[in-house]
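Q: Based on what follows, work out the 3D shape:
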Amino acid sequence: MRREGLVLVGATALALCAPPAAHAVADDLRIHDIQGTTRLSPYDGQQVSEVRGIVTAVRAFGSARGFWIQDPTPDSSSATSEGLLVFTGSVSPTVAVGDQVSVAGTVDEYYPDGPPDTAVHQSTTELVRATWTVESSGHALPDAEVLDVPRDLTANGDIERTPLRPRRYALDYYESLEGMRVRLDDAPVVGPTTQYNEVWLTSRPRENRTARGGVLYWGYRADNTGRIKVESLIPFSQHPFPQANVRDTLAGETSGPLDYDEFGGYVIQATAIGELQPGGLRPEVTRRQRDGELAVGTYNVENLSPTDPASKFQRLAQGVVDHLASPDILSLEEIQDDNGATDDQVVTAGQTLRRFVDAVVAAGGPRYEWRQIDPVDGADGGQPGGNIRVAFLFDPSRVSFVDRPGGDATTPVEVVDGHLSVSPGRIDPGSEAWADSRKPLAGEFTFRGRTVFVVANHFNSKGGDEPLYGRHQPPTRSSETQRLAQAKEVREFVKELPRRANTVVLGGLNDFQFSQALDELSPPLLDLINLLPRDERYSYIYEGNSQTLDHVLVGGRIAGLDYDVVHVNAEFANQASDHDPQVVRLSLAE
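A: Predicted structure coming up:
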């Protein structure tokens, strides 16, 4: 159901809206009675009264205010939670931590993503349209449960009505603690602090750790169930939110009621946050290519436009020069048009690319030239008005670009007599596979007399997929269908190139190395991420999972290669982009 607003009168809350249809009021219920032994309350939609508990936390800001209560005398069932959220809308509740309260209201299963019949998130059991009485104050809080999460995520299917088995399944375990005080001690940071003041920790410090301290998502059942998001209920004036990187630790206790958020995952609404203990993680630096090596890189620059501050251009440029060692060819993803997200008819990106190239020169790098094709306005997805596209940068002192005119937003590139018909050119831009998505850009280069074909990509995003911690298990990954079609388009184009042509396909493929889309491309190409040790196979962090969305694939007469994912962004709170760049240094056979 949808939440509704409240007003406060004295120490009680009254509904702004009309009361629901008359129901018998269930009184003298305990919190565990309301929570029940599944995800759905047996009293959903019913009015209850005299529900007693100790106030453990108050959210007195934002539009979703309220307070959590917990019964200090639990029952004997591990499946029933002893905590409950009392929702008060946009009005701050008149209670304090440590109050014992008696609450009346309507039990509601709140879905953050819509009505129950279409929601894919789990629900939160709460009391709405509530009134309460403070019976006494100054009580000690119930002890916080130290998180000890099972490794297995959950059973398959729609899990809403299945009895909770918290000792077997992680999602059942979390649900059995909904609204209760939980804690982590000396918790490792596995996802850096975001701009929204949230950080990801793990309660399973030995689970699938990366070489640099994160947790690796290496398969569809490698869910890393110890991951948990932390937000703060403490005013930042009293305790600024820690700006944490991967490998840092929040030393001491981090605790608060366990909640389920609008993005489909569990979160600790912290009333205590551990002290930030730096782990010493530093951005990586790759080596420079040797004279006989062709260095080809890829970098998602996260909606770069002239409206961005100079500092973003400077940091990205320093990343290219100081950390990526100025590749000979660089594929850029998420280059926006010349006025960014302003939604008008502008599609050119010359100002964006010129500012970036100038920033690279100022950082001590080469003066790159660029090649790109302006999209049809509004046809390639991404931020509305931004007209993002992929683009090539190349160092003319090291490589040459073979220009063949005629490439535009709607003209497909073809292979004619072993060469590209247009260069740069877009792969089959009229195909349904590229609807509302970026079109791949193919370019023909020469390096020391050898032809090299490079295809820059930015496949459609994972938007629309169900959450890992949603009600349907395993989650439906609906976005995969389009990426699979896109991968097939790229594969068919590569097959038209001359046999054993030197080929690099790279960029933001927005899927995992174990996905169907990557299986479609390899073979005929080799996905280089699979050459790394498993604990180094990532370029992005999402919800605390280190994972691979960016790829470099190669084929042809390759005599040797040296490949590196250069970790400069994804693990750090202070990011220039949310993706890490990559580079491969190729030795081409005679």
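Q: okay, CA-based contacts and neighbour counts for the rest of this
A: Noted.
Q: which one's the longest helix in the protein?
A: Longest helix of the chain, by residue count under DSSP state H: helix 480-496.
Q: How about residues contacting it?
A: 414-415, 427-428, 433-434, 440, 459-460, 462, 503, 509, 511, 516-518, 520-521, 524 (Cα atoms under 8 Å, 6 or more residues apart in numbering).
Q: Could you pull out the helices in the stretch 151-300 of the chain for me?
A: 170-176 (DSSP state H, counting those that start in this stretch).
Q: How many residues are close by residue 43?
A: 18 (other Cα atoms under 10 Å).
Q: Give the buried residues for the longest helix of the chain.
A: 480, 482-491, 493-494 (16 or more other Cα atoms under 10 Å).
Q: Please generate a structure for the following sequence too, so the two can be compared:
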Amino acid sequence: MPSRRTLRRPLTLSAVAAAALAAGLLAVPQSAAAAEARIHDIQGTTRISPLAGKQVTGVPGVVTAVRAFGSARGFWFQDPHPDRDAATSEAIFVFTGKETPDVAVGDAVDVTGTVSEYYPGGKDAGLQSVTEITGAKWTVTSAKNRLPAAFRLNPASVPNRYAPSNGGKDIEPLKLRPGSYALDRYESLEGMRVAVSDAPVVGPTNTYHELWVTAEPKHHRTARGGTLYSSYADPNAGRLKVTSLIPFAERPFPVADVGDALQGTTAGPLDYDNFGGYTIEATDLGDLADHGPQRETTRKQSADELSVATYNVENLSPKTAQAKFDRLAEALVKNLAAPDVVALEEVQDDNGPTDNGVVTAGATLKKLTDAIAKAGGPAYKWAQIDPVNDQDGGQPGGNIRVAFLYNPDRVSFTDIPGGDATTPVKVEKKNGHAALSVSPGRIDPANAAWKDSRKPLAGQFSFRGKPVFVVANHFNSKGGDQGLDSRFQPPARTSETQRTAQAEAVHGFVADVLAADPKAAVIVAGDLNDYQFSPALKKLTAGGVLTDQVNRLPKAERYGYVYNGNSQALDHMLTSPALTRTDYDIVHLNAEFADQASDHDPQVLRVKP
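A: Now for the predicted structure:
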């Protein structure tokens, strides 16, 4: 059966909503006393029910779908006689917990119970609430009734503007404006039957049997069929998650990649959760049409080109299945054409998530380089620095870090002893050129910007007799940020502060290199966990010290990660002013596919120092 990742439990109203109730802003209309309410009276014209916490009796409607699995069982029912207010939903979920409700689709029911507001992930997560009826009892009055027609979600019915702005405050007290904002449109349809037709897949099927589609097929499409996230102002309003209420024995869930489509009609009640927001719980699934493009392969570097790559290998350790090592190796050798230098992110210690004080990563890197050699690649060597135990964030016990692989047949690594977890690398001037005090060396590791985060690793290389400085990075994650679909609008991006400070530290290091030698070849690469239009990237490129190569690509190609149906740029490669002859490629072979070796696409930069 389909799976669900969250436990549902009724939670109390938010303080904002409670205050609004007390002030009379969400007062119950005199014609809609709780005892004789219809569903649209319960749902009301804001995100919070005007009858929240109250008992309702004999609420009529027709059962449109049943969730008969997991710990969040229940059914949706919808009033076939709607009111004339577009802001009021005509359907609601009846939560029965672990008990499978004894109803069938098409049953006409009268429901009695308590109106509750449920906050997926908990109220503090800042997400939307779901209005439900709990502690319910019902009477089936007839069977096999016609279901209300599904509301069609398309460019004409989904506004391009995503959410009302409320200065970062809670939008729960605001009256819904479904003709103006997509989040209001979806909230006004909460629990109702909705449908999309011939929907493009913009987020691949995941291990929880979920995928993302868009109701706006022509809006911000990427070159390979996804939906491009290119500014905070436009989060792509048409994105919706799709799950299934159909038993998998009857209809296996489609294994879809970005660029595919669900042909025909996909329909079901509109739900909401904390793992993707508004969701079509499909009772009808379109047929999978395989339109998606193939995995990419970049060209081989020429003899006078230095090829540098960055690749987030997603919690790699000796405990990782050999099949993943083999896939990563094959990608490095074939899809990436065996880069001369590779900046790796998320390399774990030699016993992975076991938290026992081990910080070395030689076994992890040997297993990877052995796999590369077996795949026909070069005999890579590596350079890295072990972190202080449990100080760099990531999976507990994993001690993730950045590391370099390099091909000694093509490039030399300038090994300058003395680098360790706490010793900062300094820039020196020798014979008129920049040089590092230690190589590899960590950039300003005592800086508070790196608290519970990976420290950047600087390495000095030599290519055809010319020095090249490469900085491998993995900035702090977006954990703690409010979601795009938060009830606080615009959502707070609190994690930006630390990434901006991290960017400032790296920018300062590169500035020191250029002060010693304005013509120095510097490449800054890695998973920066932020967008090309973010404050962190603006800080990193300030004053022309670095150029973000992603901005040199056609706009529709500026992505290497897919999250909740948004194709976006989190990994970057940046160059100093001397590197004017560049060829940059994001090699799409993971993020758009249901079958992934990592959740990030690798990138390759070819330069002529």
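Q: Dump the buried residues of helix 480-496 of the first structure to JSON lines, plus distance to residue 240 of the first structure.
A: Shown next, in JSON lines, are the buried residues of helix 480-496 of the first structure (distance: Cα to Cα, whole Å):
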{"residue": "480", "distance to residue 240 of the first structure": "39"}
{"residue": "482", "distance to residue 240 of the first structure": "42"}
{"residue": "483", "distance to residue 240 of the first structure": "41"}
{"residue": "484", "distance to residue 240 of the first structure": "44"}
{"residue": "485", "distance to residue 240 of the first structure": "46"}
{"residue": "486", "distance to residue 240 of the first structure": "44"}
{"residue": "487", "distance to residue 240 of the first structure": "45"}
{"residue": "488", "distance to residue 240 of the first structure": "49"}
{"residue": "489", "distance to residue 240 of the first structure": "49"}
{"residue": "490", "distance to residue 240 of the first structure": "48"}
{"residue": "491", "distance to residue 240 of the first structure": "50"}
{"residue": "493", "distance to residue 240 of the first structure": "52"}
{"residue": "494", "distance to residue 240 of the first structure": "52"}
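Q: Among those, which one sits closest to residue 580 of the first structure?
A: residue 483 (20.8 Å; Cα to Cα).
Q: Just tell me what that closest one corresponds to in the second structure.
A: Counting by TM-score structural alignment, residue 483 of the first structure corresponds to residue 499 in the second structure.
Q: quick one on the thing from earlier: just the buried ones from the contacts of helix 480-496 of the first structure?
A: Among the contacts of helix 480-496 of the first structure, those scoring as buried are 414, 427-428, 433-434, 440, 459-460, 503, 509, 511, 516-518, 520-521, 524 (criterion: 16+ other Cα under 10 Å).
Q: Which position in the second structure pairs with residue 558 of the first structure?
A: So residue 558 of the first structure corresponds to residue 579, using TM-score structural alignment.
Q: what's around its match, how many residues?
A: There are 19 residues near residue 579 of the second structure, going by other Cα under 10 Å.
Q: Could you do the one 5 residues further on as well?
A: Residues lying near residue 584 of the second structure (other Cα under 10 Å) number 19.
Q: Helix or strand: which one has the residue nearest to it when sequence neighbours are not counted?
A: Spatially, and ignoring its direct neighbours in sequence, residue 584 of the second structure is nearest to residue 605 (4.5 Å; Cα to Cα, 6 or more residues apart in numbering). Following DSSP states H and E, one finds residue 605 of the second structure within strand 603-607.
Q: Over to residue 34 of the first structure?
A: Using DSSP H and E, residue 34 of the first structure falls within helix 31-35.
Q: Where in the second structure does that helix fall?
A: Going by TM-score structural alignment: helix 31-35 of the first structure matches residues 39-43.
Q: mind checking how far the longest helix of the first structure is from the chain centre?
A: On the basis of Cα atoms, centre = their mean, to the nearest Å, helix 480-496 of the first structure is displaced by 24 Å from the centre of the chain it belongs to.
Q: likewise stretch 417-424 of the second structure?
A: 34 Å.
Q: just stretch 123-139 of the first structure next, same as before
A: 34 Å.
Q: which parts of it are buried?
A: 123, 124, 125, 126, 127, 128, 129, 130, 131, 132, 133, 134.
Q: Now check the third one against the second structure: what is it aligned to?
A: It refers to residue 125 of the first structure. Using TM-score structural alignment, residue 125 of the first structure pairs with residue 131 in the second structure.
Q: So that match sits against residue 43, correct?
A: Yes - contact between residue 131 of the second structure and residue 43 holds when scored by Cα atoms under 8 Å: they sit 7.0 Å apart.
Q: shared neighbours of the two, which are they?
A: Common neighbours of residue 131 of the second structure and residue 43 (Cα under 8 Å, 6+ apart) are 49, 92.
Q: any idea how far residue 240 of the second structure is from residue 256 of the second structure?
A: 15 Å (Cα to Cα, to the nearest Å).
Q: wait, I meant residue 518 of the second structure
A: 48 Å.
Q: for residue 356 of the second structure, same thing?
A: Residue 356 of the second structure sits at a distance of 42 Å from residue 240 of the second structure (criterion: Cα to Cα).
Q: Compare these two (neighbour count), which wins?
A: residue 240 (27 against 12).
Q: Show me what that one aligns to in the first structure.
A: Checking with TM-score structural alignment, residue 240 of the second structure has residue 228 as its match.
Q: In the first structure, what stretch matches the strand holding residue 605 of the second structure?
A: Alignment of strand 603-607 of the second structure against the first structure: residues 582-586, by TM-score structural alignment.
Q: mind checking how far that stretch is from the chain centre?
A: 26 Å.
Q: Check the mean deviation of it from the second structure.
A: Compared with the second structure after fitting, stretch 582-586 of the first structure deviates on average by 0.5 Å (mean Cα distance after the TM-score superposition for the first structure).
Q: And the contacts of that stretch?
A: 289, 293-299, 324, 327, 550-552, 558-566.
Q: change it to 6 Å
A: 293-298, 560-566 (Cα atoms under 6 Å, 6 or more residues apart in numbering).
Q: Then stretch 573-581 of the second structure?
A: Applying Cα under 6 Å, 6+ apart, the contact partners of stretch 573-581 of the second structure are 519, 522, 523, 524, 525, 545, 546, 547, 548, 549, 607, 608.
Q: wait, what's in contact with the second one?
A: Applying Cα under 6 Å, 6+ apart, we find residue 522 of the second structure in contact with 469, 470, 575, 576.
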